[in-house]
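Participant: No letters, just coordinates:
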């Protein structure tokens, strides 16, 4: 079991964040808010409060799906 964590984006990523994901987080250039690290099937996922979504895929590459991941599926929340 791997435990996630949360930190302000003004702080450096904690040591539990894998190096490739930490590099992508620093490169994301988001301002204000916080990051949340979670784990799904052994893979790290970093979500920013602005909707930025970074994860390491099965090949080991960092992907950035941004905030459009669930935009269409969330319509039921507003209506």
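Facilitator: Cool, the structure landed. Note that the coordinates shown come from a computational prediction; the quantities given were computed from them, not determined experimentally.
Participant: can we go C-alpha only for contacts and neighbour counts from here?
Facilitator: Fine.
Participant: Quick check: closest non-adjacent residue to the spatially most central residue of the chain.
Facilitator: For the chain, the residue lying nearest the average C-alpha position, counting by C-alpha atoms, centre = their mean, turns out to be residue 46 (1.8 Å). Across the structure, with C-alpha to C-alpha, 6 or more residues apart in numbering as the measure, the residue nearest residue 46 apart from its sequence neighbours is residue 37 (4.6 Å).
Participant: Comparison target below:
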């Protein structure tokens, strides 16, 4: 596995994030509640496994790409990862 980069949820994903994956990340970010107490937002980590990009949020939300390049959102509790 190769470590890619990290960024804060709600920020624009770095250029290293493939567009399909970035689209999935943006969808997850838009669905996350904003903390009224101003707590720091979670962070995303981009890694590459066997040449495929994976973005994982600190809470365990995972965004991958299917064979057609469309984002797939799962959670590490789903048993899929």
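Facilitator: Structure received. Everything numeric here is computed off the predicted structure, so don't read it as measured data.
Participant: does the residue nearest to the centre of structure 1 count as helix, strand or coil?
Facilitator: Under DSSP: H, G, I helix; E, B strand; the rest coil, the three-state class of residue 46 of structure 1 is strand.
Participant: any idea what it aligns with in structure 2?
Facilitator: Structural alignment places residue 46 of structure 1 opposite residue 55 in structure 2 (criterion: TM-score structural alignment).
Participant: Tell me who's in contact with its match.
Facilitator: Taking C-alpha atoms under 8 Å, 6 or more residues apart in numbering as the contact definition, residue 55 of structure 2 lies against 21, 25, 44-47, 62-64.
Participant: ok, it to residue 5 of structure 2 distance?
Facilitator: Using C-alpha to C-alpha, to the nearest Å, residue 55 of structure 2 is found at 9 Å from residue 5 of structure 2.
Participant: What of residue 78 of structure 2?
Facilitator: In this structure, residue 78 of structure 2 lies at 24 Å from residue 5 of structure 2, with C-alpha to C-alpha as the measure.
Participant: Please say which of those two ends up with more neighbours.
Facilitator: Using other C-alpha atoms under 10 Å as the criterion, residue 78 of structure 2 and residue 5 rank with residue 5 on top: 14 against 9.
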